[in-house]
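In: Build me a model:
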Amino acid sequence: MTLAKIASYPLAVLLALSPALAGPPRGMDQAAEKSAAAGQLQKVEDAIRVLEEMMKESDKGIPVGLIEGCAGIAILPDVIRAGLIIGGRHGKGVLLVRTKDGGWSDPTFVDIKGGSIGWQAGVQSADIILVFRTPRSIENITEGQFTLGADAGVAAGPVGRTAEASTDSELKAEILSYSRSRGLYAGLTLQGSSLQEDRKANRSFYGTDVSPKDIFEGRAKAVPEAAARLKSALAELVKK
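Out: Take a look at the predicted model:
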């Protein structure tokens, strides 16, 4: 609706239209904000669940040595495979990085999108775990978005609690990828998938606009308690 057209309306019509022109009531905005925050909180709870279940599957999971020495880890619960023929995947999750004192940062939210390459037969939904082996691979996400395999080398990771990266692709990869479905782990091919920051989710979770860099460096304000439980679960996983 143009300003000229609005100006041509009688005053009574403009008064009747004023609520619509002003946009949704503040109460509706607050309800939407609360709903979005609850959604991000649930995503963190789902990531905690994945880590706790990984602790119970220590003999067949991701090698502990890789997690101990990694620069960061992304947990994307219940990534959905879209379509049976064309394929595709889409999912959201959290990324934590190592801090200077050897602990873990608060989580930044991330979004993954890509093709269907690498899915196990019959799998419609799976948890995806990405192990970032170098600081450079982490720096890519602070720039907003990068493509796995192009901006950072990625390979399906070795499985088994004491296994080590051994193949040429595993040794060279900056990121090792895993899928977990119904308690079974497998290396996952993610070449060509894009990983990007989810700025809206960060804003919903932390209550204000905050960049991944600020989150990683501990500058996020009003951090929800669930973030501390997520970091604790990750620390316990490494101890197992």
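In: Only C-alpha atoms from now on, for both contacts and neighbour counts.
Out: Fine.
In: What segments of the chain are helices?
Out: Along the chain, counting by DSSP state H, helices occupy 3-7, 11-22, 26-56, 64-68, 135-142, 168-172, 199-206, 212-216, 225-239.
In: and G61, how far is that from G157?
Out: G61 is 10 Å from G157, where distance means CA to CA, to the nearest Å.
In: typo on my end, it should be A20
Out: 54 Å.
In: swap in R26?
Out: Counting by CA to CA - R26 and G157 are separated by 48 Å.
In: more neighbours, those two?
Out: Set R26 next to G157 and count neighbours by other CA atoms under 10 Å: G157 wins out with 31 against 9.
In: what sits against the residue positioned nearest the centre of the chain?
Out: When CA atoms, centre = their mean is applied to the chain, the residue found nearest the centroid is G93 (2.5 Å). For G93, the contact set (CA atoms under 8 Å, 6 or more residues apart in numbering) comprises K43, V44, A47, A74, I75, L76, P77, F109, V110, D111.
In: likewise E33?
Out: Shown in contact with E33 (CA under 8 Å, 6+ apart): S204.
In: and E164, how many neighbours does it have?
Out: 17.
In: Would you do the same for the sequence below? I want to compare the two.
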Amino acid sequence: MNKKLLVALVCSAVTLPAVAQNKIDNRLGDSAEVLKQILAKEDGIPQNLLDKSVCVLVFPAVKKVGIGIGVTYGRGVIICRSGTDMNGPWSAPAMYKLDVGSLGLQLGSSSTDYVLLVETKTGAQKILSGKLKLGADATAVAGPTGAKAVAANDPGVDVLTYSRAKGGLFAGASIASASMDTDDDANKAVYGKNITATEIVREGAVTVTPAGKALDSILRKASPKRSASAN
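Out: Here you go, the predicted structure:
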């Protein structure tokens, strides 16, 4: 009986890390697929705003947990342009968390994809520093789509936010009261060591893993260079 218990414990110790790694790999894959679909839409994220951005965050299939007020918590990724001025190639992805529970019924769906464009270096620094609340710590507004994008050139806006409800339309979304934070456990699982989001996306301390290559490829193709007008 003791031998059986020992074998079971050993098997669990081996299986749990593998399960966790699969979930993280799926997160990277799902994030890439969401971004690919949205960038392919004619009325999706405007090219000029993507080219201006210094970072992109993707949170696929954010779900509401619980009955009534509940908690809405999503896990996704952030990827930024490298270099001191954030004008270089896209970095390896860092794992991030999003909490939009305070928005309550505004979500309108049990499963929602979120894409956030960080338009300023100041906004990127605030987000990468750790937990922050959009609207309070960094200015955030619903991102424009299509022709409306020509008016979106406010230098005081750090983050443009978008959402796509399951089975619904992609559009700008007001999530100014949402909070974000680094997912340190997931980053450690991906890169095999304790590492901060800043070290991943700003300091180039790691290379893109096989699971993250799809996301990296999509952004490098969609926006290989940051717009000169954004510098």
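In: one step back: considering the contacts of G93 of the first structure, which are maintained in the second structure?
Out: Among the contacts of G93 of the first structure, the contacts conserved in the second structure (both residues aligned by TM-score structural alignment, their matches' CA atoms under 8 Å) are K43, V44, A47, A74, I75, L76, P77, F109, V110, D111.
In: Save the residues you listed as TSV, and put in distance to P212 of the first structure and neighbour count too.
Out: Shown next, in TSV, are those (distance: CA to CA, whole Å; neighbours: other CA atoms under 10 Å):
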residue	distance to P212 of the first structure	neighbour count
K43	17	21
V44	16	24
A47	18	25
A74	13	22
I75	15	26
L76	16	27
P77	20	25
F109	8	26
V110	10	24
D111	13	20
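In: In strands, which of the residues you listed appear?
Out: Counting by DSSP state E, those place A74, I75, L76, P77, F109, V110, D111 in strands.
In: Aligned to T196 of the second structure, what sits in the first structure?
Out: Superposed on the first structure with TM-score structural alignment, T196 of the second structure falls opposite S211.
In: for that match, what are its contacts?
Out: Neighbour list for S211 of the first structure: T142, R199, N202 [criterion: CA under 8 Å, 6+ apart].
In: Could I get those residues in CSV, plus columns for distance to E217 of the first structure and neighbour count?
Out: What follows is these, written out as CSV (distance: CA to CA, whole Å; neighbours: other CA under 10 Å):
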residue, distance to E217 of the first structure, neighbour count
T142, 12, 17
R199, 16, 19
N202, 15, 24
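In: For those, which ones persist in the second structure?
Out: Shared with the second structure, among those: R199, N202 (both residues aligned by TM-score structural alignment, their matches' CA under 8 Å).
In: Looking at the contacts of S211 of the first structure, which one is closest to G149 of the first structure?
Out: T142 (17.2 Å; CA to CA).
In: was I right about that closest one contacting I215?
Out: No - with contacts counted by CA atoms under 8 Å, T142 of the first structure stays clear of I215, the gap being 10.1 Å.
In: Enumerate every residue touching the aligned residue in the second structure for E225 of the first structure.
Out: Under the alignment defined by TM-score structural alignment, E225 of the first structure corresponds to P210 in the second structure. Residues near P210 of the second structure by CA under 8 Å, 6+ apart: none.
In: how close does P210 of the second structure sit to D25 of the second structure?
Out: P210 of the second structure is 9 Å from D25 of the second structure, by CA to CA.
In: And for E45 of the first structure, nearest residue in space, chain neighbours not counted?
Out: The spatial neighbour of E45 of the first structure that comes closest, neighbours along the chain excluded (CA to CA, 6 or more residues apart in numbering), is A226 at 7.1 Å.
In: does the one you found really touch V44, like I thought?
Out: Yes - with contacts counted by CA under 8 Å, A226 of the first structure reaches V44, the gap being 6.8 Å.
In: Just tell me what K200 of the first structure corresponds to in the second structure.
Out: Under the alignment (TM-score structural alignment), K200 of the first structure maps onto D185.
In: scratch that, A156 of the first structure
Out: In the second structure, the residue matched to A156 of the first structure (TM-score structural alignment) is A142.
In: show me the contacts for the aligned partner of Q30 of the first structure in the second structure.
Out: Aligned counterpart of Q30 of the first structure in the second structure: V14 (TM-score structural alignment). By CA under 8 Å, 6+ apart, the contact set of V14 of the second structure is empty.
In: Please report the distance of V14 of the second structure from V7 of the second structure.
Out: For V14 of the second structure relative to V7 of the second structure (CA to CA), the value is 11 Å.
In: if we can go back for a sec, out of the contacts of S211 of the first structure, who's nearest V13 of the first structure?
Out: Set against V13 of the first structure, the nearest of those by CA to CA is R199 (39.5 Å).
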